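[1] Quick one, structure for this:
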Amino acid sequence: MTRVKTDLLVIGAGSGGLSVAAGAVQMGADVTLLEGHKMGGDCLNFGCVPSKALIASAKAAHAQASSDVFGVASVTPTVDYAAAKDHVADVIATIAPVDSVERFEGLGVRVVREYGHFISDREVQAGEHVITARRIVIATGSSPLVPPIPGLDTVPYETNETLFELRRKPGHLLIVGGGPIGMEMAQAHRRLGSDVTVIEGMKALGNDDPETAEIVLNNLRSEGVTIAEDAMAAEIRGTAGAIEVEAKDGRVFMGSHLLMAVGRKANTERLNLEKAGIESTRRGIKVDDKLKTTNSRVYAIGDVAGGLQFTHVAGYHAGVIIRSALFGLPARQRVDHIPWATYTEPELAQVGLTEAQARDTHGSALEVVRFGYEHNDRAIAERKTDGLIKVMVAKGRPVGVSIAGAQAGEQINLWAMVLANRLKMKQVAAMVSPYPTIGEISKRAAGAYFSPRLFDSPVVKRVVGLVQRWLP
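    The predicted structure follows:
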C-alpha cells in the first residue's frame, strides 16, 4: 500500500476536476488527481464534444438537401454514417491531448488511474494508494439515467455513452426523452437519413421558455421528426431491429433502434460517502453556496453537486473552489447568471429567468421585450428568419433572456455577461454592433425597450420642441 499526503485531492478528471487540478497546481499546490475511467470525462468522450461533431456532419448533409433557396441546386446527400462517426472520433482525438495524463503530469499533478472511495473523513483509497488530503474535491460527474421501465432490461438500447460507437445508421430511431440530448440527436439523425420519433412523457424541451421552445420544435417537425408529447413510456418490448415503446395512454411507437435520453444521475455509488460524513440527496451530493459538503474539508462540483448539469457550470465551480480552497477567500456560487443552450437548428438558449418565472418573481414590475429575427438583415440574407429574442426586464435591469434562432448559443454570451455584472438595458443599448450581424438582434432588443420611452413620450416631444425653438 502506498501512502500519499497532498494539499488537494481531486476525484474525477472531467471538465470541472481538470480545471481545479490545473489551476491549483500552477498556483503552487500539491495536487493529486484520481480517474478510473477516461480522462476528459463525459463531455469529451460521450457528451458535448461528440454530439456537436455529429451535429456538424448533420448540418453538412442538410445544407446539400436545402440549398435551392440560394440558387444552388439541392441534392440528396450521400451519407456514410460510419464515416460521420469517424469524424466524431477524430474530433475527440484532436482535443484529447489537452485532457491527457501526460499533460497533467507535465504540469506537476500526481495522476492516479484508479477510482477512489473514502475510508475516513480525510482519507481516500484508490487502488493501492491511500491518500490523505487537506482539501478534497469530488468531481465525479453524472451518468445516463435509465429508468426501470418494464421490458427495458430485455431490449437493446443506446445511451449517450454508447450512441457514438454505433457504426450502422438506424433505420428508425426511437428516442425516449425530449430534453436537449434527445432533441439534438433527433435532428442530427433525421438529417443523416434516419426516421426519428421522440417519445416525451411531458413536454419536449420543458425546461425552456415554451414560446421559444416551440419555434425549435416546429422546425424539427417540419424536417420530419415525429415528436410525441405526454407519452409516458410504460412498456418496452421487442428485439434488435424491431423495438416497440408503449405509452401509458396506449400509443405504440415502433422503430429499429432505441436511445434512452431521460436525464442524468450523479456518480456517487463508488465513493462511500457515509464514511466521510457526507450527505447526499436524490439529485446528488448536498452542498452549500460555497460548494462545501457536510464534511467541511470536502467540496463537490459539477453534475455530482446536484445543480445545473452543464460543462460550463463545472468550470465555473472550479473557479469558486480555487478561490476558497487555495486562498481562503469567501467565494460563493451563483446560478442567476448561468446560461445554457441546445444546439438544434435553430438553436435555443436561456440565461436567468424565463418569462413565467420572471412574472412570478417581479409581477407588474416586469416588462417583456421581444424582437423577431425577421427584422434582422443578416438573418434575411441567410434565410434564417425563424427566431425570437425575449428579454425580461425589471426596473431597467434584465433578469432573464430567452433566444430561439440562428446563433442563439453565441448571442446568449452577451446577456450572460449582462446578468453576471448586473448591468442595465442602457448599457446594452450603448453597444455598437457591426452591420450586418445576427448579434444586432440583442442591440435591437435593447432599442425596442427604449423606443416607447423616447418616441411615444409627450414629455420628450415637448422638450425636443422647446430645444428646437431655442437653438440658433
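[2] For the rest of this, base every contact and every neighbour count on C-alpha atoms.
    OK.
[3] Show me how far stretch 385-405 is from its chain's centre.
    From the chain centre to the centre of stretch 385-405 is a distance of 19 Å (C-alpha atoms, centre = their mean, to the nearest Å).
[4] mind checking the end-to-end distance for it?
    Length of stretch 385-405, first residue to last, C-alpha to C-alpha, to the nearest Å: 8 Å.
[5] do stretch 190-206 as well
    One end of stretch 190-206 sits 21 Å from the other (C-alpha to C-alpha).
[6] Can you give me the buried ones in that stretch?
    Of the residues in stretch 190-206, 190-201, 203-205 count as buried by neighbour count, 16 or more other C-alpha atoms under 10 Å.
[7] Give me the subset of those lying in helices.
    190-191 (DSSP state H).
[8] now, which of the buried residues of stretch 190-206 sits nearest Gln333?
    Leu205 (25.8 Å; C-alpha to C-alpha).
[9] Can you tell me how far the closest residue in space to the closest one that isn't next to it in sequence is from Val20?
    In space, and not counting its chain neighbours, Leu205 is closest to Gly179: 4.9 Å by C-alpha to C-alpha, 6 or more residues apart in numbering. To Val20, Gly179 is 29 Å away according to C-alpha to C-alpha.
[10] to compare against the first, here's another:
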Amino acid sequence: MSTIETDICVIGAGSGGLSVAAGAVQMGAKVVLLEGHLMGGDCLNFGCVPSKALLAAGHKAHETSEAEFGVAGHDPAPDYAAAKDHVQAVIEEIAPVDSQERFEGLGVHVIREFGRFISETEVQAGEHVIKARRFVIATGSRPFVPPIPGLDTVPHHTNETIFDLRERPEHLIIIGGGPIGMEMAQAHRRLGSRVTVLEGAKAMGKDDPEAAALVLEHLRAEGIEIVEGATASNISGSDGAIIVETEDGPSFTGTHLLVAVGRAVNVDKLDLEKAGVDYDRKGVTVDAGLRSTNKRVYAVGDVAGGFQFTHVAGYHAGVIIRPMLFGLPAKARTDHIPWATYTSPELAQVGMTEAEAREAHGDKLFVARAEFEHNDRAIATGQKAGFVKVMVVKGKPVGATIVGPQAGELIQLWSMAIANKLKMSAVANMVAPYPTLGEINKRAASAYFTPKLFDSPLVKRVVGIVQGFGRP
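    Presented below is the predicted three-dimensional model:
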C-alpha cells in the first residue's frame, strides 16, 4: 500500500471532476484524480453526447423523408447500426479531451481506481492511500431502476446500455416521460422503430405545461404513442416479447424496453460515514458553497443534490475553485441555470416558469411573449411552431421559457441576463442580425415595453406637445 500526499483529491472523472482537476493543476495545485470506470463520465459515454448524436441521426432521416420547399421527400431507409456507428464516432472524437493521457499531460496524477474514504483526511483507491488537504466528490449519478415486479427478470435497457444496441427495436417501450425518455422516443421513431412511452404522471411534467404540450403534440404527430397516468405495475416476457402491465389500465407488448425514470446519485460506495460527511438519497449534504459537513470535502454536480445537468457540474467546479485555491468566498446559484430537452421542437427553460413566478410575485409579474410564427427566419425555414415567454418583475427577467427551433441556443441570452441581473432594456437595446431566430428574444423584450409606450396616454400627450412645437 502506497501513500500519496496532495493538495486536492478529486473522486470521479466526469464533467465536474475533470473541470476541477484541470483548473486546479494549471493554477499550481497538486491534484490526484480517481476514476474507476470511464474517463468523461456519464455525459460523454452514456448521456449528453451519445443521445444528441443519435438525435442528429434521427433528425437527418426525418428531414430526408419530408417533402417541402419544392423538394420531394423519399424513404430514408435508416440504417440503425450505422447510426450507432455515428454515435460511437462522436464519442471517440471527443474522448481525447477527457482522456487520462491529456490530464496526465497537464500534471494531474490519475489513478484508475474507485475511491472510498477511510478517514476524514484519507481516501483509499486500490493499493493507494491518498492524503489531501481538500477532497472533491464528483461521482455523478446512474440510471434509477425502479422496483417494478418482474423487471429484474426481463431484458431491459437504460441510458447506459441503449447505445450499445445494434439491431433496431421493432417496438420500443419506454417507461418514463421525462427528457431522456422523450429524446430517445423521437430518435428511435425517426430511425424506424415503433415507440410507446408510458408515464405514471404527466409527460414532461417538470416543464412549463403550455410548452410541454406543444412538444407532445409534435411527438404524437410523428407516430409516438404517449400514455400518461400509466404506472407500470408488472413486467414479464422475454427478449423480443416484453409485456408491461399498468395499474388499472391496459398492458403493452413490445420487443424492447427502455427504463428512463430518473437518476440515483453515486454515494453508496464512498464510505462517507468514515469521513464525517452527511448525505441522503438526493446526494451529499452541502452548504451554499458546496462544502459538506466535513469542511475538507466538497461535492459538485449530480452528487451535490441539485440540478442534474452536465453544465451545472462545470459551473460548480468554478465555484469551489475559488475557496479551495484562493481562500475566497463563493456561493452556488440556481436562478440562472438553464436546461433544455433536445426534441424537435426543443424546449428550454431558465429561472422561474410562469406558474412559479406567479406564485412568487403575484400581480408584480409581467409575462412578455413572442411567437415564432412572427419571426421571419422561422417563416423562411418552415419552423413556425413555438414561442418565447419571459417572466419579468420590476423590469428584470426572473425566468424564460422557449419552445421551438434552437431553443437550447436561444435560452442562453436569458441565462446571461439573469446571471448578471440585467434589465429588459439591455435585451431590447440589442441589435440582432436579420433575419435570425435570435430576433425573437429582442421581440419578447420589446413586448415588455409595448404597453408602456403605445398604450400610455402620457406618452401620447408628450409626443403631441413636442410635435406641436415643431409645426411651421
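[11] still on that earlier bit, aligned partner of the residue nearest to Leu205 of the first structure in the second structure?
    The alignment partner of Gly179 of the first structure in the second structure, by TM-score structural alignment, is Gly178.
[12] what's the neighbour count on that match?
    A count of nearby residues for Gly178 of the second structure, using other C-alpha atoms under 10 Å, gives 20.
[13] Then Leu348 of the first structure?
    Neighbour count for Leu348 of the first structure, taken as other C-alpha under 10 Å: 31.
[14] Find the helix or strand that it is a member of.
    Using DSSP states H and E, Leu348 of the first structure sits in strand 347-352.
[15] Repeat that for Gln308 of the second structure.
    Counting by DSSP H and E, Gln308 of the second structure is found in no helix or strand.
[16] Leaving out chain neighbours, which residue sits closest to it?
    In space, and not counting its chain neighbours, Gln308 of the second structure is closest to Asp302: 4.7 Å by C-alpha to C-alpha, 6+ apart.
[17] Touching, that neighbour and Val267? I think so.
    No - judged on C-alpha atoms under 8 Å, Asp302 of the second structure makes no contact with Val267 at a distance of 10.5 Å.
[18] Find residues that contact each of those two.
    Jointly contacting Asp302 of the second structure and Val267 under the rule C-alpha atoms under 8 Å, 6 or more residues apart in numbering are 139, 283.
[19] Neighbour count for these two, which is higher?
    Using other C-alpha under 10 Å, the more surrounded residue of Asp302 of the second structure and Val267 is Asp302, with 26 against 21.
[20] Identify the residues contacting that one.
    Contact partners of Asp302 of the second structure, counting by C-alpha under 8 Å, 6+ apart, are 138-141, 265, 283, 308-309, 313.
[21] and what of Gly177 of the first structure?
    Contacts of Gly177 of the first structure (C-alpha under 8 Å, 6+ apart): 198-201, 204, 260-263.
[22] Of the residues you listed, which is the nearest to Met232 of the first structure?
    Of the contacts of Gly177 of the first structure, the one sitting nearest to Met232 of the first structure (C-alpha to C-alpha) turns out to be Gly201, at 3.8 Å.
[23] As JSON lines, the contacts of Asp302 of the second structure with neighbour count would be great.
    Converted to JSON lines, the contacts of Asp302 of the second structure look like this (neighbours: other C-alpha atoms under 10 Å):
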{"residue": "Ala138", "neighbour count": "30"}
{"residue": "Thr139", "neighbour count": "30"}
{"residue": "Gly140", "neighbour count": "32"}
{"residue": "Ser141", "neighbour count": "19"}
{"residue": "Val265", "neighbour count": "22"}
{"residue": "Gly283", "neighbour count": "22"}
{"residue": "Gln308", "neighbour count": "18"}
{"residue": "Phe309", "neighbour count": "19"}
{"residue": "Ala313", "neighbour count": "28"}
